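>>> no FASTA, just this:
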């Protein structure tokens, strides 16, 4: 097992153990509140919504180059439900070698890599984050983080997915030949990935369609 694969395996295993053994055991009905939209706290709603948007960014990045031995799409699809728990295994099971043609139809790749789609995600996510920061109750969220396993794990998941974004953008740069340091945009949840995609749209399009 390569160093990269070992690191991702340890992160995945550590995250599972953390959620099981370290996260608080309380369950105050926050998930039910969010699903039913029963007046959830705006900051809580924002974080929950970001976890629904993050898988879209990984669908764009991973399915653009889905040509290795292990298919990327099941892991990207699973992240809509399980977040980083479903996504991390791809990074320690996959290999860097290309050994087949892309699994994803060219039409779907064009839709996923359409600039208007990226701009729409960027604008909607920006509005979502501004709403959460301005209207949310940070004291309420901090208390929920301390007492609720769901909120606690959800918050950690957001940070893990953000870290994965940085790595995946760097991986995308290697695939598409982008030479700048724009992979650091991944530190800004979802929005940064869209900025990277728009900023490097021409170079990526040439590589993807070529």
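Nice, I can see it. Being a predicted model, the structure only gives us computed values, none of them experimental.
>>> contacts, neighbours, all on C-alpha from now
OK.
>>> residues making contact with stretch 50-60?
73, 76-77, 79-80, 83, 109, 112-113, 125, 154, 157-158, 161, 165, 189-190, 193-194 (C-alpha atoms under 8 Å, 6 or more residues apart in numbering).
>>> buried residues in it?
Within stretch 50-60, the residues that count as buried by 16 or more other C-alpha atoms under 10 Å are 50-51, 53-60.
>>> Mind checking which of these land in helices?
Counting by DSSP state H, the buried residues of stretch 50-60 place 50-51, 53-60 in helices.
>>> so which of those comes closest to residue 91?
residue 58 (12.0 Å; C-alpha to C-alpha).
>>> next, the one to line up against it:
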């Protein structure tokens, strides 16, 4: 109950901050989003390019947890998973606040579920994330990024969204480990405390669901 309330408060706080207190929306924001989405990246800071694309990797990572978890919930996971591709933690936080603990798995593993259990998907996500991180850190301009973060609502909120997505995996990780018979707390903390790479490493390693 306290955990759920804290997640609701976090969601409300994030929504209020994003729309009431974040820097203003810049006139060229729509053009920037269109150029990022269509890979028209000339003149765009590589850090912004990397961040934008990693925000597409995060929902896929969460989907690898959501759909087995959602099988055990009264609410369907897929609307929140789909919405997270557009609005990230804005969509995931309500699901995390509404769900109940689910340390066991029951039922048949469908093809849809097998997709999100796939080791090949985890490998692809890991390669993509590492490539984007390498590109952003090696080619990006940090002073320009910080200036944009201070003045541009899109980049500001996207950055905060990324940070939230880095903090939220523990809300699903413990139950996912329990459904697989994993009890080593070191694995939990390694996956929980290392942003992005930790959850990806766990997805690469995790054993199959126990039925």
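Sure, I can see it. Just so it is clear, the structure is predicted and the values come from calculations on it, not from any experiment.
>>> ok so, going back, let's have the ones in helices among the buried residues of stretch 50-60 of structure 1 in a markdown table, adding distance to residue 9 of structure 1.
Listed next are these as a markdown table, based on distance: C-alpha to C-alpha, whole Å:
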| residue | distance to residue 9 of structure 1 |
| --- | --- |
| 50 | 24 |
| 51 | 21 |
| 53 | 24 |
| 54 | 20 |
| 55 | 20 |
| 56 | 23 |
| 57 | 22 |
| 58 | 18 |
| 59 | 21 |
| 60 | 23 |
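>>> Return the member of the residues you listed nearest to residue 170 of structure 1.
Closest to residue 170 of structure 1, out of all of these and judged by C-alpha to C-alpha, is residue 58, at 12.8 Å.
>>> Aligned to residue 108 of structure 1, what sits in structure 2?
Using TM-score structural alignment, the partner of residue 108 of structure 1 in structure 2 is residue 112.
>>> And residue 42 of structure 1, by the same measure?
Aligned partner of residue 42 of structure 1 by TM-score structural alignment: residue 46.
>>> Over to residue 140 of structure 1?
Aligned partner of residue 140 of structure 1 by TM-score structural alignment: residue 144.
>>> Okay, residue 191 of structure 2 and residue 144 of structure 2: tell me how far apart.
31 Å (C-alpha to C-alpha, to the nearest Å).
>>> And these two? Which one has more around it.
The residue with more neighbours, out of residue 191 of structure 2 and residue 144, is residue 191; 21 against 12, by other C-alpha atoms under 10 Å.
>>> how close does the more buried one get to residue 122 of structure 2?
14 Å.
>>> Likewise for residue 100 of structure 2?
Residue 100 of structure 2 is 26 Å from residue 122 of structure 2, by C-alpha to C-alpha.
>>> More neighbours: which of the two?
The neighbour comparison of residue 100 of structure 2 against residue 122 (other C-alpha under 10 Å) goes to residue 122, with 22 against 16.
>>> chain center to the strand or helix carrying that one: distance?
Using DSSP states H and E, residue 122 of structure 2 maps to helix 119-139. Centre-to-centre, helix 119-139 of structure 2 and its host chain are 14 Å apart (C-alpha atoms, centre = their mean, to the nearest Å).
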